[in-house]
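K.L.:
got a predicted structure here, sequence first:
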Amino acid sequence: MIRFRFELYPLDEVSSWGGDEPTLHWFGLTEGWYWLEVGGHQLLRRTRLDHPHPYVDYYLARLWEDVNVLTPDVLEPVPADLQLFIASDPAQWACDPLAFVTAGDEDRFGDIDPNVPDHPVVTAANWHGEHYLDLGYLRNAPSLRFWRTVRGDRDGITVDWRHEDNGEIGFTAGQAVRFCVPTAAYLEAVHTLDRGLMTAMLQRVEELERRGGLPGVDLDLAGLRREHEDRGHWLAKNLNRTPKTDWDAVRQGAHRLLGDPHQASAPTA
């Protein structure tokens, strides 16, 4: 079983934005707590936090947006010959992918030229990175990755957690844990998160409309309703996206990053 869990702040406790000119919007109204239940663990549950909700305290919209964007890449099955690479830790790679971003990849203004193909090492590193749930907005953030493996009649999503407790911020899941859940269960968890947040936010929008807004806070109620209705289509739009993975380039780059002795050495800058 896997579930993205959350609880929104009570409406009157939501933090306004804008300092001396308080304002709020759909994103800001999703302030709350969230965590992930999988394999009997609560990922993103904090240690040393004496609070009724000892979880990540941030905006649910951020988690929801990132899960939506991540999921098409997660659902793309990883070929058997890339399983070792997708499960690898970048800290143990044989070379630094940044060493393969050369001056030849930049145009005369110093910007990356999108028409110049990435080096295979960069392509492989980017593909590996596309399986991370972005948690970089957190202090001492954990690493949380997802990838799909299909073998015969077995179709599962690996959930890989890594975190180093710095003595101030820790999580109950510990330093490293890995689970495998059915792909159908992962996809249902994504849909459940979407339905749950859309339902909760519809109730919030309707309550604000009944109240006529919040005292002293600039809030465009008509715009809020339009944005909510638009966001109701975001998951479906993301699930219609098909990754355009260059498997040959990923394989070449993966061999370099894993230190395949048959591959040439890294280029010099």
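P.N.:
Yep, that arrived. This one's a predicted model, so the numbers in the text were calculated from it and none came from an experiment. Numbers count the residues shown, from 1 in each chain.
K.L.:
C-alpha from now on. contacts and neighbour counts both.
P.N.:
OK.
K.L.:
would you list every one of the helices in this structure?
P.N.:
In the chain, the segments counted as helices under DSSP state H are 60-75, 83-86, 120-129, 183-211, 221-231, 234-239, 247-257.
K.L.:
helices or strands next to the fifth one in the packing?
P.N.:
Packing contacts for helix 221-231, counted by 3 or more CA pairs under 8 Å, 6 or more residues apart in numbering; DSSP states H and E, involve helix 183-211.
K.L.:
any chance of the helices of the chain in a markdown table, with mean neighbour count too?
P.N.:
Below are those laid out as a markdown table (neighbours: other CA atoms under 10 Å):
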| stretch | mean neighbour count |
| --- | --- |
| helix 60-75 | 20 |
| helix 83-86 | 17 |
| helix 120-129 | 21 |
| helix 183-211 | 16 |
| helix 221-231 | 14 |
| helix 234-239 | 15 |
| helix 247-257 | 20 |
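K.L.:
distance from the chain centre to stretch 82-93, please.
P.N.:
Its chain's average C-alpha position is 18 Å from that of stretch 82-93, according to CA atoms, centre = their mean, to the nearest Å.
K.L.:
okay, how far is it across that stretch, tip to tip?
P.N.:
Across stretch 82-93, the straight-line distance between its terminal residues is 14 Å, by CA to CA, to the nearest Å.
K.L.:
name the residues that touch that stretch?
P.N.:
Here stretch 82-93 makes contact (CA atoms under 8 Å, 6 or more residues apart in numbering) with 78, 128, 147, 251, 254, 257-259.
K.L.:
can you list contacts of stretch 25-36?
P.N.:
Outside stretch 25-36, the residues touching it (CA under 8 Å, 6+ apart) are 2-9, 11, 14-17, 42-45, 53, 55-62, 201, 219-220, 224, 227-228.
K.L.:
so which of these sit within strands?
P.N.:
Cross-referencing these against strands under DSSP state E gives 2-8, 42-43, 56-59.
K.L.:
tally up the residues packed near residue 161, please.
P.N.:
For residue 161, the tally of surrounding residues (other CA atoms under 10 Å) stands at 19.
K.L.:
alongside the first one, take a look at this:
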Amino acid sequence: MLINFNLTPIEEIVPWGQPGSHSLHWFGLTYGEYWIQAGDAALFEYSDHARNAGAKRYCDYQVVRLYEDLMEILPSILEPVPEPLVPYICGEPAKAWQNAYDAWRDRSDDVLDTDYFCEVADAAVAWSGKRRLDSTYLSPSANIAIWSDQEHVHIEWDNRDRHFDGKPAWSAVLGSYQMPRDEFIEEMKSFHVRLMDQMAARVDQVVAGRLPSDIQIDLPGLVREHEQRGRSLDSALRFVPQTDWQQTERAIREILMARGGV
């Protein structure tokens, strides 16, 4: 299974707010642990060093945050990256490109027309940013890219610079994994169904009075939000990005040509 999670028992979830004004909501009720099993590598699994220092085995946070971030980038993940652009998102060449872009950005900031600068910068890197799984809410975060070609979805990670007290924070330091596109879509559907089914049961428990009486919760709003969340996957799968790949290639070429003499 690609996406794995465990919801914390409802009675163990710490409510939001201060004593006397405790509250919970759909987002907060998804608190638990999660990880991505990419072959033999477990992404969002802390290293032995971090765990010996007190970290749990897997990331503990609201599971829906991972779900939201995956749904947000899913349309871009499933938009195939043209072969000439693969080196700008994959492996060591992508790291070299990022360094070149950073150098160009730092030197160009005071030289180019602002509107033109933003246009070139956006065309050059926005597409790859839409294929990176956000985890900036974690400290340290994990560096994970997910993208596809015509046949496969690729998951790549490079956490060599993500440290906990000077040592690697994550068990998965550097690597990649791929699966057929159809299989990846089925994994996204599985994650969606499992999370929504477990949250449906949790919503029923809350409506039935499972939470302590001093925790405020908008019950009608909770039910409405669950119904809305249930439509997230269909919306993500229906949306088809229209990236201007020619503009992207032009912007990258311009930056690479200019980086030595802007």
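P.N.:
That came in fine, so what should we check first? Predicted model, so just to flag it, every value in this text is computed and none were measured.
K.L.:
any chance of the contacts of stretch 82-93 of the first structure in CSV, plus distance to residue 161 of the first structure?
P.N.:
Conversion of the contacts of stretch 82-93 of the first structure to CSV gives the following (distance: CA to CA, whole Å):
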residue, distance to residue 161 of the first structure
78, 18
128, 15
147, 12
251, 24
254, 21
257, 21
258, 21
259, 24
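K.L.:
among these, which two are most distant?
P.N.:
For the contacts of stretch 82-93 of the first structure, the farthest-apart pair by CA to CA is 147 and 259; their separation is 22.0 Å.
K.L.:
who's more crowded, these two?
P.N.:
Higher neighbour count among residue 147 of the first structure and residue 259: residue 147, with 25 against 16, using other CA under 10 Å.
K.L.:
ok, back up a step: would you mind listing which of the contacts of stretch 25-36 of the first structure are buried?
P.N.:
Among these, those that count as buried by neighbour count (16 or more other CA atoms under 10 Å) are 2-9, 16, 42-45, 53, 55-62, 201, 219, 224, 228.
K.L.:
residue 172 of the second structure versus the most centrally placed residue in the second structure, what's the distance?
P.N.:
Nearest to the mean C-alpha position of the second structure, counting by CA atoms, centre = their mean, stands residue 133 at 2.7 Å. Here the distance between residue 133 of the second structure and residue 172 of the second structure works out to 15 Å (CA to CA).
K.L.:
do the same with residue 186 of the second structure
P.N.:
24 Å.
K.L.:
dump the residue contacts of the residue nearest to the centre of the second structure.
P.N.:
In this structure, residue 133 of the second structure makes contact with 69-70, 73, 143-146, judged by CA under 8 Å, 6+ apart.
K.L.:
those into a markdown table, with extra columns for distance to residue 213 of the second structure?
P.N.:
Written out in a markdown table, the entries for the contacts of residue 133 of the second structure read as follows (distance: CA to CA, whole Å):
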| residue | distance to residue 213 of the second structure |
| --- | --- |
| 69 | 32 |
| 70 | 34 |
| 73 | 38 |
| 143 | 41 |
| 144 | 41 |
| 145 | 43 |
| 146 | 43 |
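K.L.:
let me know the closest of those to residue 115 of the second structure.
P.N.:
Ranked by distance to residue 115 of the second structure (CA to CA), these are led by residue 73 at 26.0 Å.
K.L.:
can you pull the contacts of whatever residue of the first structure lines up with that closest one?
P.N.:
With TM-score structural alignment as the matching criterion, the partner of residue 73 of the second structure in the first structure is residue 70. Contacts of residue 70 of the first structure were listed using CA under 8 Å, 6+ apart, and they are 130-133.
K.L.:
would you turn those into a markdown table with distance to residue 83 of the first structure?
P.N.:
Output for those, formatted as a markdown table (distance: CA to CA, whole Å):
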| residue | distance to residue 83 of the first structure |
| --- | --- |
| 130 | 15 |
| 131 | 13 |
| 132 | 15 |
| 133 | 19 |
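K.L.:
which of these are conserved in the second structure?
P.N.:
Among the contacts of residue 70 of the first structure, the ones still in contact in the second structure (both residues aligned by TM-score structural alignment, their matches' CA atoms under 8 Å) are 130-133.
K.L.:
who are the contact partners of the closest residue to residue 167 of the second structure other than its chain neighbours?
P.N.:
Nearest-residue entry for residue 167 of the second structure: residue 49, 7.2 Å, with adjacent residues in sequence omitted and distances by CA to CA, 6 or more residues apart in numbering. Contacts were defined as CA under 8 Å, 6+ apart; by that measure residue 49 of the second structure touches 164, 167-169.
K.L.:
how close does residue 49 of the second structure get to residue 165 of the second structure?
P.N.:
Counting by CA to CA, the separation of residue 49 of the second structure from residue 165 of the second structure is 9 Å.
K.L.:
export the ones in strands among the contacts of stretch 25-36 of the first structure to CSV and tack on distance to residue 124 of the first structure?
P.N.:
Formatted as CSV, these follow (distance: CA to CA, whole Å):
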residue, distance to residue 124 of the first structure
2, 28
3, 29
4, 29
5, 32
6, 33
7, 37
8, 38
42, 31
43, 27
56, 31
57, 33
58, 31
59, 31
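K.L.:
from the chain's centroid, how far away is stretch 30-39 of the second structure?
P.N.:
That offset, for stretch 30-39 of the second structure, works out to 12 Å (CA atoms, centre = their mean).
K.L.:
buried stuff in it?
P.N.:
Burial within stretch 30-39 of the second structure, assessed by neighbour count using 16+ other CA under 10 Å, is assigned to 30-38.
K.L.:
I appreciate the help and will end here.
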